[in-house]
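Trainee: sequence? don't have it. structure:
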């Protein structure tokens, strides 16, 4: 029920491998996750976290005070899809999809407003909020019936890619309530991110296996100009899980191989300006994490994988801290996450709190998804 409160008793355990004290922030009632790692999810003072949980029977939004354990149910809707929500960290307003309806909810008053309705026959993407809180950007894509799904993650990805669904990138002016189509094409578009420093710059991707697409693109909302960044050699190069840093740089995970039949990839973090100028390229000693994120001062990274040496075989089970030094990635395990990776919801997706002091991640290591926090010890 909207407005219902819960008092969560945090569980703290010392990580058996690193000695770091890890706090379980949710209590295992239903599945609880934090929204997608590219979006704003934590209040500016690092005290309130936006949570998505099924503890009330279906996916709803909750706020969680990380100091007190006070959890408040923010919504009571019927068709909230996990990972698509975001939080205005200053105004404490959450934005989310209830089916095709874009809504907002005030974390303090619980007032809900309807902002926009996507057209029928299309499904909606992750919401991205500009740094000034004035704009939301997202994509809606044609809802196509697929024939190759097995229930496993990504089993329909190739078919979805080759079907080339109509996709339209939208930007909503939350002040003036102006809604505009920024770009559209017959391509599978996702991962829309609006720049935190210039709301006219929107980063998006052509979805699909990373080595089969030109992944990363920029569209300018003021001119509708689009252009690719980090241009790839198909079959030999791949990039993805791109995001903006706080200062407006673009970070992506990149890898390259010598031939299209090779299974030996070399992994890098790449940092770019939005014009495509490469500012840094840093090689991993082994495999890279699946997802990475940057701290507020942009001198430390976190990933849901930690391979400090090529010989370290269990790195997929760890949250890792990453520093860039002399064109290399220095990797150190922070703690064990132990997630199964079997569903999108169980992906750890680690993020930093805005004060840079803690890492938040998701894991289903206890049978259901919970949200965890570990201190950043460098």
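Mentor: All right, it came through fine. In this text the structure is predicted, and so the values were computed from the model without any measurement.
Trainee: CA only for contacts and neighbour counts going forward, please
Mentor: OK.
Trainee: what sits up against the host helix or strand of residue 51?
Mentor: Using DSSP states H and E, residue 51 falls within strand 48-53. Residues outside strand 48-53 that contact it (Cα atoms under 8 Å, 6 or more residues apart in numbering): 30-35, 41-43, 59-66, 82-83, 86-87, 94.
Trainee: swap in 6 Å and give it another go.
Mentor: Outside strand 48-53, the residues that touch it by Cα atoms under 6 Å, 6 or more residues apart in numbering are 31-34, 41-42, 59-65.
Trainee: over to stretch 200-219?
Mentor: 161, 188-195, 220-222, 225-229, 234-235, 237-239.
Trainee: one step back: of the contacts of strand 48-53, which is the nearest to residue 199?
Mentor: The closest of the contacts of strand 48-53 to residue 199 turns out to be residue 41 (Cα to Cα; 18.6 Å).
Trainee: give the contact list for that closest one.
Mentor: Going by Cα under 6 Å, 6+ apart, residue 41 touches 50, 86, 87.
Trainee: can I get those residues in CSV including distance to residue 117?
Mentor: Formatted as CSV, these follow (distance: Cα to Cα, whole Å):
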residue, distance to residue 117
50, 23
86, 17
87, 19
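Trainee: from those, pick the one nearest residue 152.
Mentor: Nearest to residue 152 among these is residue 86, at 26.6 Å by Cα to Cα.
Trainee: what residues does the helix or strand where residue 97 lies touch?
Mentor: Of the helices and strands defined by DSSP H and E, residue 97 is found in strand 93-98. Strand 93-98 is contacted from outside by 79, 80, 85, 86, 87, 102, 103, 104, 105, 106, 107, using Cα under 6 Å, 6+ apart.
Trainee: run the angle between it and strand 48-53 for me.
Mentor: Between the axes of strand 93-98 and strand 48-53, defined by axes from the mean of the first three to the mean of the last three Cα atoms, to 10 degrees, the angle is 10 degrees.
Trainee: next SSE downstream of strand 93-98?
Mentor: Where DSSP H and E defines the elements, the next helix or strand beyond strand 93-98 is strand 101-106.
Trainee: okay, now the one to match up with it:
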């Protein structure tokens, strides 16, 4: 028995060596379909791995939604993602970022939306029609959390820091009618903004099952996020054309106070795609003063309102930015010429290092074969060594990790 075990281990080591050797191919990212599971981007020198191995289309979470569950011991951190199979059934899955082992969490054909992970209770929350469910990452058991009343078409988008409240919004029926008549964003976006439809922010108490309406305005409310550290602080935005709105606001659950986090200072200034820092002390956002002219990643101190600006070049502008857990690095997912920056050479996944009042960029992935209608939505891995993103340069959407350290220094793969 021992001889067989040793033989198997030797075989695994040989396969591992062969795989790593093959993985070091230097290639143009997206130059062939399919790509190997691992390669080095010839334009950047960084190693890229495909980490979604489920058949079909795979998509990582939106940039400000945490998809990671940290390991209990040394078994490997887990990332939750969505898989869509050939029958268009959408399921939640996990991938172990150390072993790349994938597991399917859900197995029903009902439609699913919501990207909410409860790391303390080790559950993934999602919504199917009028019902909210939670599935255990470890046991795969699913429980019904809440069913909306028939007169409320609510959607959940966030979970607070102590995992006691879900947050979301609902709107008047006029909004659904606009969506029905004008399904393309370019057609519905301004119409919803101009309609001044009543929108309501709500919470669902996970202990009592109570739905509570907490804030209402006759304007489009969205991008709702709880602070990652303060269970009583909720951020939301005034949706619409960014140059027409002071977009970023917070709501205090205890006092009911609404606070504007940034006021535009010149005509056509924009600020948006806001997200909390990991310690909850800063709200970061894409700022352009004015629109499409000067580009910044700006952070507002949640308590004092003091702002910190980092300037970037036009080509470095990204649809979404993110920050590492130690808050020393930023990442961006770039953009094509159809985006607001009109960048001639912006189709890259970027790493940024603060230097004074600027961000110094490093290109991680050449995205010239990616169609930017799918937003890459960058995340830093829990260990801070990789940037995880989604892309369609192989045809279907898949999830990839690019190593921050340039290739050639080590072959081991940990996340």
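Mentor: Sure, I can see it. Model, not experiment: these values are computed from the prediction.
Trainee: related to what we said a few turns ago, of the contacts of strand 48-53 of structure 1, which belong to strands?
Mentor: When the contacts of strand 48-53 of structure 1 are checked against strands (DSSP state E), the matches are 32, 33, 60, 61, 62, 63, 64, 65.
Trainee: how about the fifth one, nearest residue that isn't a chain neighbour?
Mentor: Among residues not flanking residue 62 of structure 1 along the chain, residue 73 sits closest, at 4.5 Å (Cα to Cα, 6 or more residues apart in numbering).
Trainee: alignment lookup: the one you found to structure 2.
Mentor: Residue correspondence to structure 2 (TM-score structural alignment): residue 73 of structure 1 is matched to residue 104.
Trainee: so the residue positioned nearest the centre of structure 2: helix, strand or coil?
Mentor: Geometric centre of structure 2, nearest residue: residue 63, 2.0 Å, by Cα atoms, centre = their mean. With DSSP: H, G, I helix; E, B strand; the rest coil as the basis, the three-state label of residue 63 of structure 2 is coil.
Trainee: excluding its backbone neighbours, what's nearest it?
Mentor: In space, residue 63 of structure 2 is closest to residue 377, 4.6 Å off (Cα to Cα, 6+ apart).
Trainee: now for the ones in strands among the contacts of strand 48-53 of structure 1: which two are most distant?
Mentor: So, these by Cα to Cα: farthest apart are 60 and 65, at 16.6 Å.
Trainee: neighbour count for those two, which is higher?
Mentor: Between residue 60 of structure 1 and residue 65, counted using other Cα atoms under 10 Å, residue 60 has the larger neighbour count: 26 against 19.
Trainee: what does the more buried one correspond to in structure 2?
Mentor: In structure 2, residue 60 of structure 1 lands on residue 91 (TM-score structural alignment).
Trainee: before we move on, what about residue 272 of structure 1?
Mentor: Using TM-score structural alignment, residue 272 of structure 1 pairs with residue 300 in structure 2.
Trainee: average offset of the strand or helix carrying that match relative to structure 1?
Mentor: Element membership for residue 300 of structure 2, per DSSP H and E: strand 295-301. Superposed on structure 1, strand 295-301 of structure 2 shows a mean distance of 1.0 Å to its aligned residues (mean Cα distance after the TM-score superposition for structure 1).
Trainee: so what touches that strand?
Mentor: Residues outside strand 295-301 of structure 2 that contact it (Cα under 6 Å, 6+ apart) are 281-288, 306-312.
Trainee: one more pass at 10 Å, please.
Mentor: Applying Cα atoms under 10 Å, 6 or more residues apart in numbering, the external contacts of strand 295-301 of structure 2 come out as 261-262, 270-272, 274-277, 280-289, 305-318, 321, 330, 341, 357-359.
Trainee: that one: which residues count as buried?
Mentor: For strand 295-301 of structure 2, burial by neighbour count (16 or more other Cα atoms under 10 Å) applies to 295, 296, 297, 298, 299, 300, 301.
Trainee: sticking with residue 230 of structure 2, tell me its helix or strand.
Mentor: Per DSSP H and E, there is no helix or strand for residue 230 of structure 2.
Trainee: got a quick PyMOL command for the buried subset of the contacts of strand 93-98 of structure 1?
Mentor: The PyMOL selection below is limited to those of the contacts of strand 93-98 of structure 1 classed as buried (16+ other Cα under 10 Å):
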select buried, resi 80+85+86+87+102+103+104+105+106+107
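Trainee: re earlier: make sure the residue nearest to residue 62 of structure 1 is actually in contact with residue 108.
Mentor: No - when contacts are counted by Cα atoms under 10 Å, residue 73 of structure 1 is not listed as touching residue 108 (11.3 Å).
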